[in-house]
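Asker: Pasting the sequence and the predicted model now:
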Amino acid sequence: VKGAIFHQGYNNAFDGSQGAEMYADIFPAMISAWRTAFGDPELPFGILSLCTDGYPQTRDNYCEKMFNAGIEIRAAQYQTFLKLYQGGDKHVGFVSTYDLRRRWYHPQLKLPAGERIARWALATQYGFERQVEWKPPMLLGMEAADGRLVLRLDTDVNDPQDGAIEGFAIAGSDRKFHPATVTWAQKGRDNRGRVQYDRKQLVLTSPMVPEPIHFRYAWGRNPLANLQATGNKDLPFATQKSDDWRMEEVPLGVLEGDATLPISRGDRNKIVQALREQDRQRRITEAKLLIDELEAN
């Protein structure tokens, strides 16, 4: 056996935070067990992230669509890769599939997903490391200051269509996430006075979140997200978050006291209604800001 390519997780996405936490514990142990079973402690193991499902996340339903255990499974898959890779395992790979969008839970866009993981295999197992790039952009650090979050990445990033960067949500201590406006950090001006940007640093802000402390990215089962490494390399930034809040605890205060897991259908409905109200309040605020801007001009 030359190696393994792994795409799985749908049936694990029905148990809320409990299931996701168990998945995060078991997945790295499973990789180790497979390597033991095949008698190869360095068996190459490539991970394809859990694919999309359901209606797409939009600006209108943004917060509501953040409540889904499948997102937690996808994040656990990336964190498993990250811990192994950063721990020195050079025989593990990862590619995202969340941007290969279909409503159905089974991946219908198989060819581009296969090409992504094939690049990992070609670069790491077949001697094409100089010709082929496979590693996703990685977060190096985060700083919260002056009403914004600044993220440092290990490579230049952008929207491959040269549009606005979408997919980041930020929250303060109330755990109310809202979609963030994303810009590159300014690093000075050239000799013509034009602003120069550091495309490895992203600045996240939102009028709904005056003091952000955490971010989430591609946090939807069928997420609104488009960040990739620059250069048309087809390397998406992976689903991830900086907080350790359980999905049943976001936003803060919807369920009284500590949530008993798994939560009831009634408690799920309470959270969904609270998230819908967040979306409604944000749309109202954005409309008012737009009206004020138009009147000022």
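Answerer: Done, it's in. Note that the structure is predicted; figures quoted are calculated from it, not measured.
Asker: going forward, measure contacts and count neighbours with C-alpha atoms only.
Answerer: Fine.
Asker: what's near enough to touch residue 180?
Answerer: For residue 180, the set of contacting residues under the criterion of Cα atoms under 8 Å, 6 or more residues apart in numbering consists of 166, 167, 168, 169, 170, 204, 205, 206.
Asker: ok, so what distance separates it from residue 39?
Answerer: Note on residue 180: its distance to residue 39, by Cα to Cα, to the nearest Å, is 47 Å.
Asker: need the strands for the stretch 151-297 of the chain, in chain order.
Answerer: With DSSP state E, counting those that start in this stretch as the criterion, the stretch 151-297 of the chain has strands at 157-158, 168-171, 178-179, 181-189, 195-205, 214-217, 228-229, 240-241.
Asker: among those strands, which is nearest residue 49?
Answerer: The minimum distance between residue 49 and the strands of the stretch 151-297 of the chain falls on strand 240-241, with 11.7 Å, by Cα to Cα.
Asker: so what secondary structure elements neighbour the closest one?
Answerer: Packed against strand 240-241 by the contact rule (3 or more Cα pairs under 8 Å, 6 or more residues apart in numbering; DSSP states H and E) you find helix 69-86, strand 214-217.
Asker: Could you rerun that using 6 Å?
Answerer: Of the remaining helices and strands, those touching strand 240-241 by 3 or more Cα pairs under 6 Å, 6 or more residues apart in numbering; DSSP states H and E are strand 214-217.
Asker: what's in contact with the strand it packs on?
Answerer: Where contact means Cα atoms under 6 Å, 6 or more residues apart in numbering, the residues beyond strand 214-217 that reach it are 167, 168, 169, 170, 171, 239, 240, 241, 242, 243.
Asker: Let me have those residues in JSON lines, adding neighbour count as columns.
Answerer: Conversion of the contacts of strand 214-217 to JSON lines gives the following (neighbours: other Cα atoms under 10 Å):
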{"residue": "167", "neighbour count": "24"}
{"residue": "168", "neighbour count": "25"}
{"residue": "169", "neighbour count": "27"}
{"residue": "170", "neighbour count": "28"}
{"residue": "171", "neighbour count": "26"}
{"residue": "239", "neighbour count": "27"}
{"residue": "240", "neighbour count": "21"}
{"residue": "241", "neighbour count": "19"}
{"residue": "242", "neighbour count": "13"}
{"residue": "243", "neighbour count": "12"}
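Asker: Adding distance to residue 279, write these out as a markdown table.
Answerer: As requested, the contacts of strand 214-217 are exported to a markdown table (distance: Cα to Cα, whole Å):
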| residue | distance to residue 279 |
| --- | --- |
| 167 | 15 |
| 168 | 15 |
| 169 | 12 |
| 170 | 14 |
| 171 | 14 |
| 239 | 21 |
| 240 | 21 |
| 241 | 20 |
| 242 | 22 |
| 243 | 21 |
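Asker: which one among those gets closest to residue 141?
Answerer: Here the nearest of the contacts of strand 214-217 to residue 141, counting by Cα to Cα, is residue 242; it sits at 9.9 Å.
Asker: let's bring in a second model and compare:
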Amino acid sequence: MLQRLTPLVLSILLVPGATALAEVRMPAIFGSQMVLQRGMPVPVWGWADAGEEVTVTFQDQKKTTKADADGKWSVKLDSLNPGLPIPLVVKGKNQLTFDDVLVGDVWVCSGQSNMEWSINAALDPDLESLASKNNKLRLFHLVKATSTTPKTDCVGKWAVAGPGAVNNFSAVAYYFGRQLQQTTDIPIGLINTSWGGTRAEAWTSAEGMASRGEFKPIIDSWAAQEADYPKRKAAYEEAMTKWKKESAEATAAGKKPAPQPNAPVDPSATPHRQTNLYNAMIAPIVPYGIKGAIWYQGESNASRAEQYRTLMATLIKSWRDAWKQGDFPFYQVQLANFMAKKDAPGDSAWAELREAQVIASEAAAPGGVACIIDIGAAKDIHPKDKQNVGKRLARLALVDLYGLGGQVSRSGPTYKSMDIKDGKIVLHFDNLGEGGLRGLISYYNEPLSGFAIAGDDKNFVWGDAKIEGDTVVVSSKNVPNPTAVRYNWADNPSGNLFNKVYLPAYPFRTDNWDGVTKGKLAP
């Protein structure tokens, strides 16, 4: 009898929220060595028997509640302050003890391959690993998964930063967190939930995707593939039956069998389908208390850059709506320079995507975009210098959230406005630096490059550009009546405008003319 019941018991245990054995259970995001968010009420939740009393104890707080009819329970700890690592204890009919728990700032780190990219695959992995021991920096790596409906749990485990723990962790996330921790001495927790090659729509909630009509072509595209899948699967199974017969005959005759047919991919299970990664890799960690999020993605959406303006803003809103803890800061990494350089100015989907990232960030403030237009590689979509990516993200947060404005430069120069005077365009900038390191420079004082100028004919040519105080003046003898300037508007531009901290100026354009991705709405 017991042997017959065992599979049933095991199956019940695998159901999220199952309470057949009357044990208090909690999602994987709670564990020893975790970081709990400081300065706000902290949600703690899990499952137990319906009506079971559950008590959560941490620091000097004790919160008691009862599981509801579905076996779900939750409490909120009052606002916490950083202190020494101590246990968090959860007690019902059984007791869970999570040791070595810190209070600090927790950041969700997400995106595609450049966020997933590990320290082992980036610059100086040996030195960085040896120097990584830091008890105030904690790492949680979410195991990849997909789902068409929101999940309540995930697979992952907290670890203290150090050799071994950091090696396969996100390099961008680690260097971001390390800079924050070393600069502020506040414990930092990093939740890495990323997947290479994925699109923004996969990380957006179903409610978010349904909120705007311009996303309907994405949803319809996947619906068509899902409707066609049974037919393709049946054709594959028929082909396999035939192949097995013919393969056996070929082998018996001493001949080489034909290649095996390729099985069709179930479109409902792919990480590229809308909402699938939100459901499996974001929903399970909601509403764990967080400080904010960092995001490195966009390469897979570059062909639909104009749509990305609203898609990315919608993604951010969908996360904030889910967490219900206000408008937490959301920082993005702007796409690096990549692909072959071009001799003449022209259109660029990657330039439009970079612009879309800025537009989305401004529409979904607070947040910002870290510019890395100077550290990419023409033949490698995965730049190996992740240290500077993390540092530039950290600059945004340190100035915005940690009170270091005036001491730390937030970013490189950003376009502010323009004037047209005597056949020349005068460009004005923000983010020129701080104190004695304030001002515009060209990289190693070389002649300025990367500026294109055009008139009403929209025909861009390279312009002559000079720094004059806090402005750049652009002109061309071939454009006597200029109306627009573009800077670093290319897949892999060569512009060299920086501030005196050697942070690069952001790519920009002064016009709003239609781009090459206008009207492209479906993958």
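Answerer: Looks like it came in fine. The structure presented is a predicted model; accordingly, all values stated were derived computationally and were not measured.
Asker: ok so, going back, nearest to residue 118 of the first structure, out of the contacts of residue 180 of the first structure: which one, please.
Answerer: Out of the contacts of residue 180 of the first structure, the one with the shortest distance to residue 118 of the first structure is residue 167. That distance is 25.6 Å, counting by Cα to Cα.
Asker: Aligned against the second structure, show me the partner of that closest one.
Answerer: Counting by TM-score structural alignment, residue 167 of the first structure lines up with residue 450 in the second structure.
Asker: That match touches residue 495, doesn't it?
Answerer: Yes - taking Cα atoms under 6 Å as the contact criterion, residue 450 of the second structure and residue 495 are neighbours in contact, 3.9 Å apart.
Asker: buried stuff in stretch 123-143 of the first structure?
Answerer: By 16 or more other Cα atoms under 10 Å, the buried positions in stretch 123-143 of the first structure come out as 123, 124, 132, 133, 134, 135, 136, 137, 139, 142.
Asker: Tell me which of the residues you listed fall in strands.
Answerer: Those of these mapping onto strands are 139, 142, per DSSP state E.
Asker: in the longest helix along the first structure, what counts as buried?
Answerer: Counting by DSSP state H, the longest helix found in the first structure is helix 265-296. For helix 265-296 of the first structure, a neighbour-count test (16+ other Cα under 10 Å) marks 267, 271, 272, 274, 275, 276, 278, 279, 282 as buried.
Asker: State the pair within the residues you listed that is farthest apart.
Answerer: Comparing every pair within the buried residues of helix 265-296 of the first structure by Cα to Cα identifies 267 and 282 as the most remote, at 22.9 Å.
Asker: coming back round to it: export the buried residues of stretch 123-143 of the first structure to a markdown table and tack on distance to residue 82 of the first structure?
Answerer: A markdown table is the format used below for those (distance: Cα to Cα, whole Å):
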| residue | distance to residue 82 of the first structure |
| --- | --- |
| 123 | 18 |
| 124 | 16 |
| 132 | 20 |
| 133 | 17 |
| 134 | 14 |
| 135 | 11 |
| 136 | 10 |
| 137 | 11 |
| 139 | 10 |
| 142 | 17 |
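Asker: list the contacts for residue 55 of the first structure?
Answerer: residue 103.
Asker: please redo it, this time with the cut-off set to 7 Å
Answerer: 103, 222 (Cα atoms under 7 Å, 6 or more residues apart in numbering).
Asker: Let me know the distance separating it from residue 62 of the first structure.
Answerer: Distance from residue 55 of the first structure to residue 62 of the first structure, counting by Cα to Cα: 11 Å.
Asker: Find the nearest non-adjacent residue to residue 197 of the first structure, please.
Answerer: The shortest distance from residue 197 of the first structure to any residue that is not its chain neighbour, by Cα to Cα, 6 or more residues apart in numbering, is 4.5 Å, and that residue is residue 186.
Asker: and that neighbour, how many neighbours?
Answerer: Counted with other Cα atoms under 10 Å, residues neighbouring residue 186 of the first structure total 14.
Asker: Wait, it touches residue 199, no?
Answerer: No - applying Cα atoms under 7 Å as the test, residue 186 of the first structure and residue 199 come out as separate, 8.9 Å apart.
Asker: will you turn the contacts of residue 180 of the first structure into a markdown table that also has distance to residue 6 of the first structure?
Answerer: Putting these into a markdown table (distance: Cα to Cα, whole Å) gives the following:
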| residue | distance to residue 6 of the first structure |
| --- | --- |
| 166 | 28 |
| 167 | 25 |
| 168 | 27 |
| 169 | 28 |
| 170 | 31 |
| 204 | 33 |
| 205 | 36 |
| 206 | 37 |
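Asker: Closest one of those residues to residue 221 of the first structure?
Answerer: Where these are concerned, and distances follow Cα to Cα, residue 221 of the first structure has its nearest neighbour in residue 167, at 12.0 Å.
Asker: so what's in contact with residue 450 and residue 495 of the second structure at the same time?
Answerer: If you check residue 450 of the second structure and residue 495 against Cα under 7 Å, 6+ apart, the residues they both contact are residue 488.
Asker: ok, and what's touching stretch 513-523 of the second structure?
Answerer: By Cα under 7 Å, 6+ apart, stretch 513-523 of the second structure touches 214, 217, 218, 221, 303, 304, 305, 306, 307, 347, 349.
Asker: Kindly recompute the last result at 10 Å.
Answerer: Contacts of stretch 513-523 of the second structure with the rest of the structure, by Cα atoms under 10 Å, 6 or more residues apart in numbering, involve 199, 214-222, 272-273, 300-308, 347-353, 458, 484.
Asker: The residue nearest the centre of the second structure sits in which helix or strand?
Answerer: Ranked by distance to the mean C-alpha position of the second structure (Cα atoms, centre = their mean), the top residue is residue 295 at 2.5 Å. Element membership of residue 295 of the second structure [criterion: DSSP states H and E] is strand 292-296.
Asker: Could you check how far residue 115 of the second structure is from residue 386 of the second structure?
Answerer: Look at residue 115 of the second structure and residue 386 of the second structure: by Cα to Cα, they are 9 Å apart.
Asker: same thing with residue 403 of the second structure?
Answerer: Counting by Cα to Cα - residue 403 of the second structure and residue 386 of the second structure are separated by 25 Å.
Asker: do the same with residue 373 of the second structure
Answerer: Relative to residue 386 of the second structure, and taking Cα to Cα, residue 373 of the second structure is found at 13 Å.
Asker: same deal with residue 140 of the second structure?
Answerer: Using Cα to Cα, one obtains 19 Å as the distance from residue 140 of the second structure to residue 386 of the second structure.
Asker: what residue of the second structure matches up with residue 77 of the first structure?
Answerer: Using TM-score structural alignment as the criterion, residue 77 of the first structure maps onto residue 357 of the second structure.
Asker: Residue 152 of the first structure now?
Answerer: The pairwise alignment with the second structure assigns residue 152 of the first structure to residue 428, based on TM-score structural alignment.
Asker: Noted, bye for now.
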